[in-house]
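Asks: below are the sequence and a predicted model; questions follow.
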Amino acid sequence: MGPTAFADVEGFATEVPVARRLFAEADEALGYPVLDRFRDAEGDYSEYAQVAFLVTCLALAEWAEREALPARPGLCAGPSFGGKAAAAYVGCLSFADAVWMTARLARCVADYFSREHGDLVTHSFVRVAPETAERMFGELTARGRRADVACRVDRDFFMVTLSADDLPGLEKAIRAAGGLSLYTMRPPMHSPALARLRERAEKEVLAELEFAEPRLPVISDHDGSALTTGEQVRALLLDGFVRRMHWPETVAALRGRGVRTVCVAGPDGLFGRVPATTRNFEVVPVGPKRPLLGADRVAGPR
């Protein structure tokens, strides 16, 4: 999930039957009109933006299976925020429960950060060699400062959680290394510092849900392991608060299981486009602006 404007999903959500149906079901599950709230919401990661992202991803996945793909997928991966959609897609949670969970987790996170870790952010940058990035992080930790790798998106694409006070120095080091800073997330994500948030999410939200066995394996975005039980998928969602996302390991695991084509279902400006993905797979992008984009690119079952 990245910053997504209401206009990016409005047409798909209101004109495509499967999207209209799922948004109506989400409205019923939450007791409010999701699209109306999303349109008026502030911030890239509001409760309403997160629910709209979940519903859009699942609607696009259902549409793609029926209209764009020659065969049903045999594996599923949901990096970072996509883990919630993955849990619903593989049947660990009902659609209504996944919608409820997404909204409740967003509220839990917002309340937590209104009280704790107000100084932490997650900063993304590219075009920095791994050894240089590790040296930057090491220089911060040697001074007793936090520098947790939140996401490894590609060989030279990182997200790091650190104090906002240390961000100007890091950005200067990134520029000196020939890199490019991209985006700073507030609140932060994927850091061991968020252990109490993980505990709250488990107690206040996921304890209310039962996770069924997945109908197909989920490839962990943490280490590439194959998750085949509901309890493993539940742990994946909770561990996302404190463990880094490692996309190259996820890619390697998919390749190792024979995957050569991936369908990226959802608003995507990242995972379907980075070289780690495009160099390893035939990518079928199925997004809300042009859901037919990938339909003619599929040569046959993979």
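Replies: Thanks, I have the structure now.
Asks: when you work out contacts or count neighbours from here on, use the C-alpha atoms and nothing else.
Replies: Fine.
Asks: which parts of the stretch 151-300 of the chain are helices?
Replies: 167-176, 195-204, 230-239, 247-256, 275-278 (DSSP state H, counting those that start in this stretch).
Asks: below is an additional structure, to be compared with the one above:
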Amino acid sequence: MRAFLFPGQGSQKVGMGAELADASEAARDVFGEVDEALLQKLSTMMREGPEDQLTLTTNAQPAIMANAIATLRVLERDFGIKLEAHGHCVAGHSLGEYAALCAVGAFSLTDTARLLKLRGRAMQSAVPVGEGTMAVLLGADIEQAKALADAAAQGEICEIANDNDPTQVVISGHTAAIERAVVLVKEFGIKRGMILNVSAPFHCSLMQPAADRMAEALTITSPAAFTLPVYANVSAAAVTDPEHERALLVEQVTGRVRWRESVLAMRADGVESFVELGGKVLGPMVSRIDKDAQVTNLVTMADLEAFAKEMA
């Protein structure tokens, strides 16, 4: 069994998608549709920068999705590898869950781009700049991270945002609480804590205003039926019902990204092969979660060609 994976924020970089766009009409069509949907030349920003603009949450979220879907469309149209024929399920990290849903027909590309643009704006504006941040804990398991977060909170918000793999957990909350956590890491047996260069404290309860806005948006633009199960971030379980998935997408804004558990759940359900589309972030996480899992990253035309030959 094979799962197709879709990366999340942090995988953006200037030049992303340029090779695919130069080589394939299928990729150009994706970038053109996203540009039209957002009424901006996002594809130019992806190709040329500036990096500080591409990194902004409101741009990074639709850009990462567009790159992943472009990779998928090239695989499907240029190499004849259909997702439904060669995959058994999909999953995405944070915003990547929207890309996964787009890939299996729950949202159109246009709607996905608009929802992610709104999601980025809502998350950016939920907390005043400087009041919240995030930190990555290296060499930390989930129990160590939870104990540290509880100790550092001191009446403020300090919560686990991402359970990425057995050695990497991300915490999120009020800036002072996150800074206290970084100072305390050694006391909890954690190798290192680093403040992340992010514009807001994602995936914690401070994001509730953004969750409220997404609830409204997803009532208007709800997921349709999808062709493959989606492993949702907040439940770490397969979802097939669109209404259930809509509720989980709202919960996801403030909830923990349970990526480690999601990969373990897919493995328990029989998935042996994981294919990341448009990035090289999730694949290494999968390998750290389960060294026996087969991992493939598809970024370049050469990657896609090699994968197509393998599937032939």
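Replies: Done, it's in. Every value quoted in this text rests on a predicted model; they were computed, and no experiment measured them.
Asks: now what about the TM-score between them?
Replies: Scored by TM-score structural alignment, normalised by the length of the first structure, the superposition of the two chains gives a TM-score of 0.86; 294 aligned residues with a C-alpha RMSD of 2.6 Å.
Asks: in three-state terms, how would residue 122 of the first structure be classified?
Replies: Here residue 122 of the first structure is recorded as strand under DSSP: H, G, I helix; E, B strand; the rest coil.
Asks: what do you get for the one 10 residues further on?
Replies: Secondary structure, three-state DSSP: residue 132 of the first structure is helix.
Asks: now which residue in the second structure aligns to it?
Replies: In the second structure, the position corresponding to residue 132 of the first structure is occupied by residue 144, as judged by TM-score structural alignment.
Asks: so can I have a markdown table of the helices of the stretch 151-300 of the first structure showing distance to residue 218 of the first structure and mean neighbour count?
Replies: Conversion of the helices of the stretch 151-300 of the first structure to a markdown table gives the following (distance: least, C-alpha to C-alpha, whole Å; neighbours: other C-alpha atoms under 10 Å):
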| stretch | distance to residue 218 of the first structure | mean neighbour count |
| --- | --- | --- |
| helix 167-176 | 34 | 15 |
| helix 195-204 | 20 | 16 |
| helix 230-239 | 8 | 20 |
| helix 247-256 | 10 | 20 |
| helix 275-278 | 17 | 18 |
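Asks: quick one: which of these is nearest residue 153 of the first structure?
Replies: Shortest distance between residue 153 of the first structure and the helices of the stretch 151-300 of the first structure, using C-alpha to C-alpha, is found for helix 247-256: 5.1 Å.
Asks: which bit of the second structure covers that closest one?
Replies: Under the alignment (TM-score structural alignment), helix 247-256 of the first structure falls on residues 259-268 in the second structure.
Asks: what's the average distance of the matching stretch to the first structure?
Replies: By mean C-alpha distance after the TM-score superposition for the first structure, the fitted stretch 259-268 of the second structure averages 1.4 Å away from its aligned residues in the first structure.
Asks: which is the next helix or strand following the strand or helix carrying residue 61 of the first structure?
Replies: When secondary structure is defined using DSSP states H and E, the element that contains residue 61 of the first structure is helix 47-67. Sequence-wise, the next helix or strand beyond helix 47-67 of the first structure is helix 82-89, with elements assigned using DSSP H and E.
Asks: show me what that next one is packed up against.
Replies: helix 47-67, helix 95-113, helix 230-239 (3 or more C-alpha pairs under 8 Å, 6 or more residues apart in numbering; DSSP states H and E).
Asks: if we can go back for a sec, burial measure for the match of residue 132 of the first structure, as a count.
Replies: For residue 144 of the second structure, the count of nearby residues is 16 (other C-alpha atoms under 10 Å).
Asks: separation between residue 69 of the first structure and residue 301 of the first structure?
Replies: Here the distance between residue 69 of the first structure and residue 301 of the first structure works out to 8 Å (C-alpha to C-alpha, to the nearest Å).
Asks: hang on, I meant residue 63 of the first structure
Replies: Counting by C-alpha to C-alpha, the gap between residue 63 of the first structure and residue 301 of the first structure amounts to 17 Å.
Asks: which one of these two is surrounded by more residues?
Replies: Neighbour comparison, residue 63 of the first structure and residue 301: the larger count goes to residue 63, with 20 against 11 (by other C-alpha under 10 Å).
Asks: quick one: map the more buried one onto the second structure.
Replies: With TM-score structural alignment as the criterion, residue 63 of the first structure lines up with residue 74 in the second structure.
Asks: surely that match and residue 24 touch.
Replies: Yes. Using C-alpha atoms under 8 Å, residue 74 of the second structure is in contact with residue 24, at 6.8 Å.
Asks: now do the same contact list for the closest residue to residue 289 of the second structure other than its chain neighbours.
Replies: Leaving aside its sequence neighbours, residue 289 of the second structure sits nearest to residue 165 (C-alpha to C-alpha, 6 or more residues apart in numbering; 5.5 Å). Listed by C-alpha atoms under 8 Å, 6 or more residues apart in numbering, the contact set of residue 165 of the second structure reads 259, 260, 285, 286, 288, 289.
Asks: please repeat the previous calculation with a cut-off of 10 Å.
Replies: 138-142, 258-261, 263, 282, 284-290 (C-alpha atoms under 10 Å, 6 or more residues apart in numbering).
Asks: do the same with residue 70 of the first structure
Replies: Taking C-alpha under 10 Å, 6+ apart as the criterion, residue 70 of the first structure is in contact with 64, 295, 298, 299, 300, 301, 302.
Asks: please repeat the previous calculation with a cut-off of 7 Å.
Replies: When contacts are counted by C-alpha atoms under 7 Å, 6 or more residues apart in numbering, residue 70 of the first structure touches 300, 301.
Asks: again with residue 65 of the second structure
Replies: With contacts defined as C-alpha under 7 Å, 6+ apart, the neighbours of residue 65 of the second structure are 96, 99.
Asks: quick one: it and residue 88 of the second structure, what's the gap?
Replies: Remark: distance between residue 65 of the second structure and residue 88 of the second structure (C-alpha to C-alpha) = 20 Å.
Asks: and residue 249 of the second structure, by the same measure?
Replies: When distance is defined by C-alpha to C-alpha, residue 249 of the second structure is 21 Å away from residue 88 of the second structure.
Asks: picking up where we left off before, to the chain's geometric centre, what's the distance from the helix holding residue 61 of the first structure?
Replies: For helix 47-67 of the first structure, the distance between its averaged C-alpha position and the chain's averaged C-alpha position is 13 Å (C-alpha atoms, centre = their mean, to the nearest Å).
Asks: again with stretch 15-27 of the first structure
Replies: Distance of stretch 15-27 of the first structure from its chain centroid, counting by C-alpha atoms, centre = their mean, is 21 Å.
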